[in-house]
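> Predicted model follows, preceded by the sequence.
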Amino acid sequence: MGKNYFDKLIKYMKNVYDIERGLNQLTDGRINPTHNTVKAVTLVLLEFLLRIKSFNELNLMIKNNEFRKLFPLGTRSVYIIM
């Protein structure tokens, strides 16, 4: 899948569905969570939209910095361990 398609998909989600506002309203009951809920949910949503077959493949994509444009510089990566 080309990077141009991925960029268009992100822009579409932001503009049409205002996904950022919805994700920023997410909360959970954890005390001192290790990982940000919004980042974890965003990655799982992208896994679904991009039809990634497994969490292992998602982990590999995260380690290869394929989602670096999605989060601001200096953001700690989220690794999903199953």
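On my side now, so go ahead. Residues are numbered from 1 along each chain as shown.

> okay, CA-based contacts and neighbour counts for the rest of this
OK.

> so where do the helices sit in the protein?
Under the criterion DSSP state H, helices of the chain are mapped to 3-17, 19-24, 37-49, 55-63.

> could you dump these to TSV with mean neighbour count?
Converted to TSV, those look like this (neighbours: other C-alpha atoms under 10 Å):
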stretch	mean neighbour count
helix 3-17	12
helix 19-24	12
helix 37-49	15
helix 55-63	15
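
> For residue 24, give me its contacts.
Contacts were defined as C-alpha atoms under 8 Å, 6 or more residues apart in numbering; by that measure residue 24 touches residue 38.

> distance of it from residue 59?
Summarising the geometry, the distance separating residue 24 from residue 59, computed by C-alpha to C-alpha, to the nearest Å, is 23 Å.

> next one: residue 20
Remark: distance between residue 20 and residue 59 (C-alpha to C-alpha) = 22 Å.

> Could you do residue 41 as well?
Counting by C-alpha to C-alpha, the gap between residue 41 and residue 59 amounts to 14 Å.

> this is the comparison structure:
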Amino acid sequence: MSKEYQGRPPVNLRREMADEDNRQDVEVAISVKGASVGGYAYHHIDEDGVPICNAGGPDAEFKIVDIGVAKQKWKSPCQMCERIIRQR
């Protein structure tokens, strides 16, 4: 990801971030409730299918989808997940 942004990035930046994520055939988590149409981000998941950033807390509901599906729903990468991946 070429840009860091505090808070919710604007739509044009979210689209750019999603376009830069070239991974294919990867499962990610998207929220099924929350901010309009389930939030704006998709999340990297651990081996148990839980977002690595602990998004949403213990009661949050997530749906596991292919990254391509998440992008079709106008989702972009979770910045916290991206930071965690870079620090590994």
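Thanks, I have it. Owing to the predicted nature of the structure, the values given are computational and were not obtained by experimental measurement.

> Report the TM-score for the pair.
Both chains were compared after superposition, and using TM-score structural alignment, normalised by the length of the first structure their TM-score is 0.29; 41 aligned residues with a C-alpha RMSD of 3.9 Å.

> looking at it, residue 18 of the second structure is touching residue 82, isn't it?
No - with contact defined as C-alpha atoms under 8 Å, residue 18 of the second structure does not reach residue 82; the gap is 11.8 Å.

> Of the two, which one has the most company?
Applying other C-alpha atoms under 10 Å to residue 18 of the second structure and residue 82 shows that residue 18 carries more neighbours, namely 22 against 16.

> A strand includes that one, no?
No - counting by DSSP: H, G, I helix; E, B strand; the rest coil, residue 18 of the second structure is not found in a strand; it is helix.

> so who does the nearest residue to it once chain neighbours are set aside touch?
Nearest residue to residue 18 of the second structure, sequence neighbours excluded (C-alpha to C-alpha, 6 or more residues apart in numbering): residue 76, at 4.7 Å. The contact partners of residue 76 of the second structure, taken as C-alpha under 8 Å, 6+ apart, are 14-15, 17-18, 40-42, 70.

> Which of these has the largest number of neighbours?
Taking other C-alpha under 10 Å as the neighbour criterion, residue 42 ranks highest of the contacts of residue 76 of the second structure with 28 neighbours.

> So that residue sits against residue 70, correct?
Yes - here residue 42 of the second structure lies in contact with residue 70, judged by C-alpha under 8 Å, at a distance of 6.6 Å.

> overlap in contacts of the two?
With C-alpha under 8 Å, 6+ apart, residue 42 of the second structure and residue 70 have common neighbours 28, 30, 76.

> quick one: which of those is nearest to residue 62 of the second structure?
Distance from residue 62 of the second structure was checked for each of these by C-alpha to C-alpha. The minimum falls on residue 30, at 5.4 Å.

> List the contacts of the closest one.
If you count contacts by C-alpha under 8 Å, 6+ apart, residue 30 of the second structure has them with 38-39, 41-43, 62-65, 70.
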